[in-house]
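[1] turn this into a structure:
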Amino acid sequence: MRWTLKQQPDSSKIEALQNALQVDPVVATLLLERGIETFDEAKKFFRPSLNDLHNPFLMKDMDKAVARIEQAIANHENILVYGDYDVDGTTSVALIASYLKTKYPLVYTYIPNRYDEGYGISLKGINFALENDFTLIIALDCGIKAVEKVAYAKEQGIDFIICDHHRPGSEVPNAIAVLDPKQDDCNYPYEELCGCGVGFKLIQALASKDGQTVEDLVAYLDLVATAIGADIVPINGENRVLAYFGLQVINSNPRPGIKAILEQVHKTELTITDVVFIVAPRINAAGRMKHGNYAVTLLVETDYEKALLHAKEIDDYNSDRREEDKRITEEALNQIIENKEEHNLTTVVYQEDWHKGVIGIVASRLTETYYRPTLVFTKSGNKLAASARSVRDFDIYNVLEACSEHIEQFGGHKYAAGLTLKEENYQAFKQAFEDEVSKTIDRSLLVPEIKIDAQIDLKDITPKFYRILKQFAPFGPQNMTPVFMTDHLQDTGYGKCVGEDKTHLRITVKQPQSNSLVAIGFGMGDKYDIISDKKPFKAVYSIDENEWQGNVSLQLKLRDIKDINEIDG
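    The predicted structure is shown next:
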């Protein structure tokens, strides 16, 4: 692990913010690192308000989208709400469909089959619309690159409204409206919305035409918060407001489908991290193992008893997904070793029978193991399909662009993408991918990095300090859980390896003139020697609460530990 202390803000700025807010210098430092420099900015950060959401009509084509939907309702047209099969897509479809059905009955949903249609807008989906007399398709979390498909639909008399958040290509589809804040000519003030966030802006605009305000739409924010967490978008600006209020809905009055998921895991107060690791995988499992329709059915269900049955079905898919994930990860790791590719700068593996719905998760697992740009391929029809994952600060999308002569189709983000290619191009692509990464990556990025917000002493960790830290939530990209470093630590002598297989480390740490604190390091049992015999060491950690037999106490959640003399970086 590389330990990197973030560049500390100017001391005069720390002092000014400290005095304005009456907080300690560490809190002022954390705020400045997040771009918060004034009392008013801090107030907006700590007290998110629905009034801070932008006017949806600032988004390019929003007026056209609203007018076309109003026209469809006035003319009694059939409306098809079409979305991707992942969490962002299925929550988006559930959001738009359930909202429109409060106004108008002729609203139907369509999720493409991951296996015979693939990602995004498909010809099969358009032909389904044609055969069933749909004249308007609202595409969510996809469509920004579907130039030919949208043109084909137009020839058949079907209009498209595209709500997407992925990067546009050189040409934008000729749709009635294209809502995507990442378009160069879109002046919307916030670019980082997820697909469900763009969908929410559309219902916000539609509702305003009916004299409603954003307060009337709060019940939909459980879906938006789930998508924000699952899609790993920045949790700053507008996303922070949407996630903050969405979590309140999840924790107080979630829709029956989400409530049914939570019933299975017996969890009450959820954080955004819980949404990512508990709610999102179950919603995703439907599209991975069976069909994304199952997720939409669960999320739009209004009867709680029926929702419980749908949730049980989806939980079974999630169990199947876990088994496949474990098996394929083991096979992929063996393939890397057999091919003697442990020392490559990239991981590219392929097996034709790997489950297409799981290769994205496997790519993430392999990235965790070898920490390098990773692609996992499987056979999909007469082509190969892959999921791509990257390491922090390295843009895998740009690498795919550079290798595009070998690729049939690709799309995605800086850190995650998908692609298809012809089987005969696999070896040439694999070599081109390795060459391009070798040419462009800074080698230091191939060592996992822990970014440290501040160096503190144990005496700084007080209940009041932790109460303020909790108000930094919800956490996520651009507002990660604060990470601290403390030097000259000692175990009190009771440190031990814990867990069934003794893979975790539990220690009680102290510094001179400080109270002791319990620290837990998951998967860090092999570092026991660093802390044994009361040897001095240093640690990087976040702070959380431990509840045991009704007692709540602060504890350190270790990220890494090092010998006191080991050089950081």
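
[2] switch to C-alpha atoms for all contacts and neighbour counts from now on
    Will do.

[3] chain center to stretch 190-200, what's the gap?
    Its chain's C-alpha centre lies 13 Å from the corresponding centre of stretch 190-200 when counted by CA atoms, centre = their mean, to the nearest Å.

[4] what's the straight distance from one end of that stretch to the other?
    Using CA to CA, to the nearest Å, the end-to-end distance of stretch 190-200 comes out at 14 Å.

[5] what's the answer for stretch 522-539, then?
    Termini of stretch 522-539 sit 14 Å apart (CA to CA).

[6] which positions in stretch 25-43 come out as buried?
    In terms of neighbour count (16 or more other CA atoms under 10 Å), stretch 25-43 has its buried residues at 25-33, 36-38, 42.

[7] which of the residues you listed fall in strands?
    Nothing among those maps onto strands, per DSSP state E.

[8] make a markdown table out of those and add distance to H54.
    Listed next are the buried residues of stretch 25-43 as a markdown table, based on distance: CA to CA, whole Å:
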| residue | distance to H54 |
| --- | --- |
| P25 | 32 |
| V26 | 31 |
| V27 | 28 |
| A28 | 27 |
| T29 | 28 |
| L30 | 26 |
| L31 | 23 |
| L32 | 24 |
| E33 | 24 |
| I36 | 19 |
| E37 | 21 |
| T38 | 21 |
| A42 | 19 |
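
[9] here is a second sequence; please produce its structure as well for comparison:
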Amino acid sequence: MRWKLKPKPDSDQVKSLQNLLNVDELTATLLVQRGIKTFEEARQFFRPKLEDLHDPYLMKDMDKAIVRIEKAIENQERILVFGDYDVDGTTAVSLVSSYLKSYYPNVDTYIPDRYDEGYGISFKGIDYAEDNEITLIIALDCGIKSVDHIAYANAKKIDFIICDHHRPGNSLPDAVAILDPKRQDCDYPYDELCGCGIGFKLIQALGQNRNETIEDLIPYLDLVATAIGADIVPITGENRILAKFGLDVINSNPRPGFKAITQNVKKKELTITDVVFIIAPRINAAGRIKHGNYAVRLLTEFGFEEAEAFAKEIETFNADRKELDKQITIEALSQIITNKEEKRFSTVVYQEDWHKGVIGIVASRLIETYYRPTLVFTKSGDKLAASARSVKDFDVYNALEACSEYLEQFGGHMYAAGLTLKEEQFENFKNQFEKVVSETIAEELLVPELLIDAEINLTDINEKSMRILKQFEPFGPMNMTPIFMSKNLIDTGFGKTIGQDDEHLKLFVKQGNSEGFGAIGFKIGAKLDLTANRQLFQAAYSIEENEYNGNVSLQMRLRDIKEN
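    Now for the predicted structure:
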């Protein structure tokens, strides 16, 4: 790994914040690194309030969206809430549909089939609306580039409200309203909401029309927090507020679906990390293995026994997903090893029988081993479909855009995207993608970067510093768990490898006369030799609480170690 110490922020700003907040230098440094320089910014960071959420009507077209929904309700029209099959889409559909159904019955939901219809708005979904006399579709987490689909719907006199957070194309669809803060003509103050977040702004505006307060909408925030964590959007601004209050709901009064998923988790309080690794994969597994409708049914079920039955089904899907992604990863790695003599800046693998539902996960797994912008292809009908994943600081969406002449369609973000192409264009695309990546990526980006917030001494770690660090939560993009480095460390002789194949490292670390700390490092067991015979080493780590037999102690979570 390539260790990179963040530059020290301006000392005057750090000192000023120290004095304003009466905190130590390290805390002030961490805050300034996160762009927090005033008392009010620190207040919003440490004490987020629902009242700090922006007025939803600041979003372009929100007024048009609300007028059209109110008109539909007044005229007793049937409304279809449509969304993608991933966590962001299914939580968004669950949120908007359950809110509307709380006072209006003529609401239906639609999740496209990953294999039959693919990502986003589908012609089949529009035909479903026509067959069921639906005249208004609210599309969530998709639609911003669906120009042809919206034209098709308009010809059938079906109106669309698009709620999306992806980057628009060159032209916008001809919808009644398009809610997307990434529109160039939208002045909404925060443009990093996820699809479910846009859905929440929609129900916030609807609620204002019904004289509801923001407190009335708190029960829906567990869905928003889950989508924020799963969709890897920055946990800043509004996302930080929504994530914090959503986690409170998950921990204090979860909906039956979440309660059914987490009932066997032995933790007092779930973090955003737990949401990402426990709740999100199970919701995703429904759409990957069977159908996203299972997730919506789980998340909108109000009876616990029924939710528990749905959760058991989804647990089975998740077990199947794990087995599939393990097998496909092995097969994909063998393709890379076969072509290893060839120096490449990208990884592109293809096998026609790979399960489309797990190729995104496989792409992430391949990056763990071969750190390159990665695409995993499979056959999908008469075309090839791929999931793309990227390395830190490289925009894979822009790279795909530069290859768009070979693509049928594509969409996504800087770090994750999806695409389809005709099979005869595969080699042309593969060669062009490699060319684009090789010409635009800095070579240093091909080595994983470990970004370190500050160098500290072990004497800086104590219960008080841990209490302050916990107030930095929830962690995520733009507010990652602080990583520290320390030099002149020794293991006191208890160092060993643990786990299957001895892949993990367990130490007891001291620095000079400091108190000793337990330390655990996952997948770095091969570095045990660096700590042998009390030789000095340096470590990059985060600090966490370790609970064992009812006792809580501070522990170093090792990210990497190297010679002193």
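
[10] picking that back up, which of the buried residues of stretch 25-43 of structure 1 sits closest to F537 of structure 1?
    V26 (22.1 Å; CA to CA).

[11] looking at it, that closest one is touching A454, isn't it?
    Yes: counting by CA atoms under 8 Å, A454 is a contact partner of V26 of structure 1 at 7.0 Å.

[12] which residue is nearest the middle of structure 1?
    The residue lying closest to the centre of structure 1 (CA atoms, centre = their mean) is I232, at 2.0 Å.

[13] next, the contact list for the residue nearest to A175 of structure 2 when sequence neighbours are not counted, please.
    Sequence neighbours aside, F160 is the residue nearest to A175 of structure 2 in space, at 5.2 Å (criterion: CA to CA, 6 or more residues apart in numbering). Residues near F160 of structure 2 by CA atoms under 8 Å, 6 or more residues apart in numbering: 136-139, 150, 153, 175-177.

[14] now do 10 Å
    65, 68, 80, 135-139, 143, 150-151, 153-154, 173-178 (CA atoms under 10 Å, 6 or more residues apart in numbering).

[15] ok, back up a step: separation between the residue nearest to the centre of structure 1 and I359 of structure 1?
    Counting by CA to CA, the gap from I232 of structure 1 to I359 of structure 1 is 18 Å.

[16] try I520 of structure 1
    31 Å.

[17] more crowded one of these two?
    Neighbour totals were compared for I520 of structure 1 and I359, and I359 leads with 25 against 22 (other CA atoms under 10 Å).

[18] thinking again about what came up before, nearest to R467 of structure 1, of the buried residues of stretch 25-43 of structure 1?
    For these, the minimum distance to R467 of structure 1 (CA to CA) is 11.2 Å, reached by V27.

[19] tell me the SS of the residue nearest to A175 of structure 2?
    strand (DSSP: H, G, I helix; E, B strand; the rest coil).

[20] likewise S514 of structure 1?
    Per three-state DSSP, S514 of structure 1 ends up coil.

[21] chain neighbours aside, what residue packs nearest to it?
    S514 of structure 1's closest residue in space is K459 (CA to CA, 6+ apart), at 5.3 Å.

[22] what about the one you found, neighbour count?
    Neighbourhood size, K459 of structure 1 [other CA under 10 Å]: 13.

[23] now it, what's its secondary structure?
    The three-state assignment at K459 of structure 1 reads helix, by three-state DSSP.

[24] Provide a list of residues in contact with it.
    K459 of structure 1 makes contacts with 510-516, as judged by CA under 10 Å, 6+ apart.

[25] try 8 Å this time
    Residues counted as contacts of K459 of structure 1 (CA under 8 Å, 6+ apart) are 513-515.

[26] keep only these that stay in contact in structure 2.
    On the basis of both residues aligned by TM-score structural alignment, their matches' CA atoms under 8 Å, what survives of the contacts of K459 of structure 1 in structure 2 is 514-515.

[27] out of the contacts of K459 of structure 1, the closest to K502 of structure 1 would be?
    Closest to K502 of structure 1, out of all of the contacts of K459 of structure 1 and judged by CA to CA, is N515, at 26.8 Å.

[28] which strands and helices lie in contact with the host helix or strand of G257 of structure 2?
    Assigned by DSSP states H and E, G257 of structure 2 belongs to helix 256-262. Helix 256-262 of structure 2 sits against helix 293-300, helix 304-338, with contacts defined as 3 or more CA pairs under 8 Å, 6 or more residues apart in numbering; DSSP states H and E.

[29] mind giving me the packing neighbours of the helix or strand that it is followed by?
    Past helix 256-262 of structure 2, further along toward the C-terminus, the next helix or strand under DSSP H and E is helix 272-274. Where contact means 3+ CA pairs under 8 Å, 6+ apart, helix 272-274 of structure 2 is packed against helix 221-230.

[30] buried stuff in whatever helix or strand comes next after the helix it packs on?
    Using DSSP H and E, the helix or strand that directly follows helix 221-230 of structure 2 along the chain is helix 237-252. For helix 237-252 of structure 2, the neighbour count (16+ other CA under 10 Å) marks 237-251 as buried.

[31] so how many other residues sit close to the residue nearest to D164 of structure 1 when sequence neighbours are not counted?
    In space, and not counting its chain neighbours, D164 of structure 1 is closest to D141: 4.6 Å by CA to CA, 6+ apart. Neighbour count of D141 of structure 1, defined by other CA under 10 Å: 30.

[32] thanks again, I'm all set now.
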